[in-house]
Structures are given as C-alpha cells and as structure tokens.
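Asker: this one's sequence-less:
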C-alpha cells in the first residue's frame, strides 16, 4: 500500500534538496525525503508521534534554508504530511 500524501511529501523534499544552497541543508532534506519515502511504502503507517516529529523537523529545515524555492517545497511537504495525519486514527 502506498501512502500518496507521504510519497508527495518525499517528492517535495527531494525538490527542496536540489534547490538548497547549503550542502548540509541539502543532505538533511535528502535524508528526510528518504525517510518519508520508506514510510510511504511500509507495511504500516506512522503514528501521530512520528508524524509530529517529522512536522517539527520540517519546521526546523524551513527555518534553516535560505532558498525561497526550497522553503516553498518544504511547506508543500509539511502540508502533505499534515493531510496524511488527518487520516490517522487516534489523538
């Protein structure tokens, strides 16, 4: 089962990593993109706690990058994660 919102978030972060000016930011974005890609196809989806940590990490990344295109892609990724989170049972 593919979780399309998480796959979209991964794609947005991949675009942000390409747009990032700083190599460290590029690496962090790429790693977060990979993590979301794995969650998109895992046997079970992430819980609210994991999604909250991802959202927090995306906020930190958005604050760290200087490139406007990268920030927009991170915002799009966060919106996709939040859209998926709305479908998760619990809290």
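Answerer: In hand now; what should we look at? The structure displayed is predicted, hence computed values, not measured ones.

Asker: contacts, neighbours, all on C-alpha from now
Answerer: Noted.

Asker: please enumerate the helices of this protein.
Answerer: Secondary structure of the chain by DSSP state H: the helices cover 4-19, 23-41, 48-64, 68-85.

Asker: what helices and strands are in contact with the second one?
Answerer: Contact partners of helix 23-41 among helices and strands, from 3 or more Cα pairs under 8 Å, 6 or more residues apart in numbering; DSSP states H and E: helix 4-19, helix 48-64.

Asker: buried residues in the longest one, which are they?
Answerer: For helix 48-64, a neighbour-count test (16 or more other Cα atoms under 10 Å) marks 51, 54, 55, 57, 58, 61, 62 as buried.

Asker: against that first model, consider the following:
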C-alpha cells in the first residue's frame, strides 16, 4: 500500500533539487524552507490541514512567479503534488 503522504515527499524532493539548481540565494533558501516544511508535514503523525496546505500553495505560486522556464515548471510540478495530496484531506 502506498502512503498518501508520498505526494508531499515528492514535492519536497523536487523543491530541494530545484533549490540546488537555482542561482539566486534568496530563492534557494525559500525553496529549501518549503522542502523542509513539506518533509515535516509528510513525517508528522497528523497530516497538514487545508489551511496549512493553502498557505503553502500560495507561497509556491509566489516563488514560481519569480522563476522562468524549467525552474518555474519544477515548482509547478511540486505544486501539483501538493494539490493532489490536498484532495485527499477531509474537510472544507
């Protein structure tokens, strides 16, 4: 059986990898921070709620707008993983 938090882990891995690839130190720090946050969400006993995921989605959209080409696409891919996981969260 696959863990439903695999989507969060996948997004974290994508963002960490992208953080290593960008040349802007501020964006690298932001991406690493998002990756760390996603790992904590994935490894926590309780998964994140809709509010936490919505804030993360907003922040990812914000950083994606600061990037071009493949880098923006990579953030978009991570964002889709977060959205896919969010569809499994009860409530709202």
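Answerer: Everything's here; your move. For clarity, every value in this text was computed on a predicted model and none was experimentally measured.

Asker: before we move on, back to that, need the helices and strands packed on helix 23-41 of the first structure in JSON lines with distance to residue 38 of the first structure, can you?
Answerer: As requested, these are exported to JSON lines (distance: least, Cα to Cα, whole Å):
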{"stretch": "helix 4-19", "distance to residue 38 of the first structure": "9"}
{"stretch": "helix 48-64", "distance to residue 38 of the first structure": "13"}
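
Asker: can you tell me what part of the second structure stretch 27-39 of the first structure aligns to?
Answerer: Under TM-score structural alignment, the counterpart of stretch 27-39 of the first structure in the second structure spans residues 29-41.

Asker: leaving aside the residues next to it on the chain, what's closest to residue 29 of the second structure?
Answerer: Leaving out its chain neighbours, the residue that sits closest to residue 29 of the second structure by Cα to Cα, 6 or more residues apart in numbering is residue 19, at 7.2 Å.

Asker: how near is that neighbour to residue 27 of the second structure?
Answerer: To residue 27 of the second structure, residue 19 of the second structure is 7 Å away according to Cα to Cα, to the nearest Å.

Asker: looking at these two, which one has more neighbours?
Answerer: residue 19 (23 against 17; other Cα atoms under 10 Å).
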